[in-house]
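Engineer: sequence first, predicted coordinates after that:
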Amino acid sequence: MRKLWQVVFLISLISTITSGTNPGMKGLVTQRAIDYAIQVGKDIAQRELQSLDIPDVSGSASIDPIGNVYYELQGMRITSFSLSDPVVLFDEGVGMQIGIDVLDIETSGYWHVKYLFISDSGSFDLMAKNIVLSVVVQIGMDSTGRLSLACVSCDSSVGDLGITFHGGASWLYNLFSGTIDQRIREELDRKLCPTVNEKINDFESQLQRMKVTFQLDPAVVLEFPLINPPLIQNTSLELDIKGEWYSTAHHQEPPFTPCPFKLPVENNFMLYFGLSAFSVNSAAFAYFSAGVLKFYVTDEMVPKSSPIRLTTNSFGMFIPELPKRYPNMSMQILLLAREPPLTKVQADNITESVFGIAKMFVVLPNKTLAPAFALEINSSFKIDLSVSGQKLCGSIQLTSFNLSLSSSEIGPFQTTSMEKIFRLGLQIAVLPKVNEKLKSGFPIPEFKGIALVNPLLRVNQGFLMFATDVKYQSQSAGE
């Protein structure tokens, strides 16, 4: 019986640990993005290698009948560089395979040679051809939810290598250059893979320093670590991202959980990003928990064209008792959410439901506020989103609006007429200004030097999908 309880406890523990593994956001990189990055990276590498500092090489060789010859190759710089298109492919379940079939490098520099009591110097040309490199990089997730990289295998070889000495007694040293060639080839073979591994470790260190939280404002913070190891398939790498918002004052889980969703890879874009309704609603819950979804409305904030003013006399048409008790006095409204706004995302349809309360106050002659009544507000909106150029655009449409009396210090009254006027004011005075701003659009965030190409926004069941190609713009291009 005891073992049975242990099994039940273990199953409960496992289900608790794995219950929150659905992501709020997803990211996906396709092979097309990798292929493009390789082309851009190749061009950048060819430019930067021209100014690359190459470490000095020194050693000794036993040459008959001369004996031990000590040599130094210094001040090396690349004079010619040729690289075939690298092959970078996803390695399903592991990471990436990187292959360079042909890398040819020509360098020049200065040599110094010592043997017996004689020293000599001059210049040299070094040519290394058919350098082959094959690397497998494992892509995973560490305990903090960051990407992790590790070199799991590396093979390299130098096909042809030749060195020619100039100046000094170079005619003599060229006679045994083959011996030095062999030593340099062995040195290159010995250092190529450790250098690759060092670069991967450097990149891994940069990943460990990347932030997995983003504080939008003092009230809320977004947590976006990985929640599952990357899903690596033959043609893509997919990331499951937490994508959950929290109040900075109360790190409280919302009373709902993320539903699974899958990015529909269509039209073969380079990059895809998915934003679930859970992530949007967790932001609403975070703001609600932080207590910031409230603000005061005064008469100065009401459009001058509005026939309804925030005065007791104006509201007298709805509540005759109000101006009798408080004749010709100003009013204020405290608008606040009584529960978090709710976003529903369905195929080609986004709806937003807002649940609020309007607490109406009378401004007394001594500037204190006297509570008058409170109204419950239930409203819903239909939201349309699209991408136009490099901007996110949209429109909003009121679909329902209801007022009901929550409490009153001046006795009961009907809200039907007030509801009609408020609905009309919302449609005539407020929403047109909002839609004007939404129509002009908001710039889509971009990384420095990266332009989005033909971005697409699609509303799917339970999530929004953003897909795009990218174009690298070098700083020298002036774009």
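Structural biologist: Nice, I can see it.
Engineer: could you use CA atoms for every contact and neighbour count after this?
Structural biologist: Will do.
Engineer: just the buried positions in stretch 120-133, please.
Structural biologist: Buried residues in stretch 120-133, defined by neighbour count with 16 or more other Cα atoms under 10 Å: 121-133.
Engineer: name the next helix or strand downstream of whatever helix or strand residue 279 lives in, please.
Structural biologist: When secondary structure is defined by DSSP states H and E, residue 279 falls within helix 277-290. Proceeding C-terminally, helix 277-290 gives way to strand 294-297 as the next helix or strand, assigned by DSSP H and E.
Engineer: ok, structure two:
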Amino acid sequence: MGRDSRGRLAHFRQICEMVRKSAISRLEPCLRTLPVTLMIDQIASIDYSLVGAPQVTSQGLDTPFKGEFFGRNWNASVPFDAPPITLPQKHDHMIYFAVSEYAFNTASRVYHQAGQMKFTIQNKHIPLDFPIQLHTSSFWAIIPQLAMLYPNMELELETSPESAPFLTFTPGNVTFMPVMDIQAFVLLPKSAGRKSLFQIRASTNISITINVNSTRITGSLTTGSELKLELKHSNIGFFNVNLMESIFNYYALHTVYPSLNAKLEEGIPLPLPRDTYLNSLEFQIHKNFLFLGANVD
């Protein structure tokens, strides 16, 4: 090796040592302020721990975060994997985030297992001005057998997803297609409990609008299609479930969707260092992930 080569090698080693010291003195204190876990509410938290060492590239620093929701009172392993993602090659902003649909689907799993996606409807909760072409809003007008078998008794419906509904990310769109299980009970007099009447499956297609601000990702949902009902089991004989679709669609529109939108409006906090805020946001939806570019204050 010539003298010039040895000199260049020594100079290169000096540069590497300067980079290493700079990383220790400036980068590591910043990384220590990144959240490891964040409490979302009394039910869920999100794990933002590193899943690998930050990698220095010719274009910047790549930092892999876990991005997994877990229950605050339990933390079972997730039975599905994060999908592979291919990041766009963009360098117009200071920082870029890729948020996999895995993060949102682990959130759905946590809230489903905590019973937060279960809703109860009672016959008396159907408003008198319910816009259906019947003389009365009572289920007794839709299912004649009920009037004969259980006159003047209250009906109670329990609705919950058959499984945690998972979001699907495709270019420009976020959708999910929940399948709901609806069980009907009659409330027996004198606090004698309740009796199972029938079970219905309800399915629909829902679109989600994703928004991003300086610190978090939020969303809101709109219906892509009305609920479609299918009778799974009945203890009172056959009846036409199509007449019930208007009631369930009305209840979903005025009760279920507003409740879900309130939760989506709270959003998911981004893994940012302390006292860091984003501006000049650029947002895209790709297959399996959201892509966010921003400058940093």
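Structural biologist: Perfect, I can see it now. Small disclaimer: the values here were computed from a predicted structure and weren't measured.
Engineer: what's the TM-score here?
Structural biologist: Counting by TM-score structural alignment, normalised by the length of the second structure, the TM-score of this superposition works out to 0.75. Behind it: 276 aligned residues with a Cα RMSD of 3.9 Å.
Engineer: just to revisit the earlier point, take the buried residues of stretch 120-133 of the first structure and write them to JSON lines, including distance to residue 431 of the first structure and secondary structure.
Structural biologist: Shown next, in JSON lines, are those (distance: Cα to Cα, whole Å; DSSP: H, G, I helix; E, B strand; the rest coil):
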{"residue": "121", "distance to residue 431 of the first structure": "82", "secondary structure": "strand"}
{"residue": "122", "distance to residue 431 of the first structure": "80", "secondary structure": "strand"}
{"residue": "123", "distance to residue 431 of the first structure": "77", "secondary structure": "strand"}
{"residue": "124", "distance to residue 431 of the first structure": "76", "secondary structure": "strand"}
{"residue": "125", "distance to residue 431 of the first structure": "73", "secondary structure": "strand"}
{"residue": "126", "distance to residue 431 of the first structure": "72", "secondary structure": "strand"}
{"residue": "127", "distance to residue 431 of the first structure": "71", "secondary structure": "strand"}
{"residue": "128", "distance to residue 431 of the first structure": "69", "secondary structure": "strand"}
{"residue": "129", "distance to residue 431 of the first structure": "68", "secondary structure": "strand"}
{"residue": "130", "distance to residue 431 of the first structure": "67", "secondary structure": "strand"}
{"residue": "131", "distance to residue 431 of the first structure": "65", "secondary structure": "strand"}
{"residue": "132", "distance to residue 431 of the first structure": "63", "secondary structure": "strand"}
{"residue": "133", "distance to residue 431 of the first structure": "61", "secondary structure": "strand"}
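Engineer: OK, contacts around the counterpart of residue 195 of the second structure in the first structure?
Structural biologist: Taking TM-score structural alignment for the superposition, residue 195 of the second structure sits opposite residue 370 in the first structure. By Cα atoms under 8 Å, 6 or more residues apart in numbering, the contact list for residue 370 of the first structure reads 361-364.
Engineer: is it true that residue 370 of the first structure lies in a strand?
Structural biologist: Yes. For residue 370 of the first structure, which was evaluated using DSSP: H, G, I helix; E, B strand; the rest coil, the result is membership in a strand.
Engineer: for the stretch 51-200 of the first structure, what spans make up the strands?
Structural biologist: Under the criterion DSSP state E, counting those that start in this stretch, the stretch 51-200 of the first structure carries strands at the ranges 57-63, 67-83, 87-91, 95-115, 118-141, 147-166.
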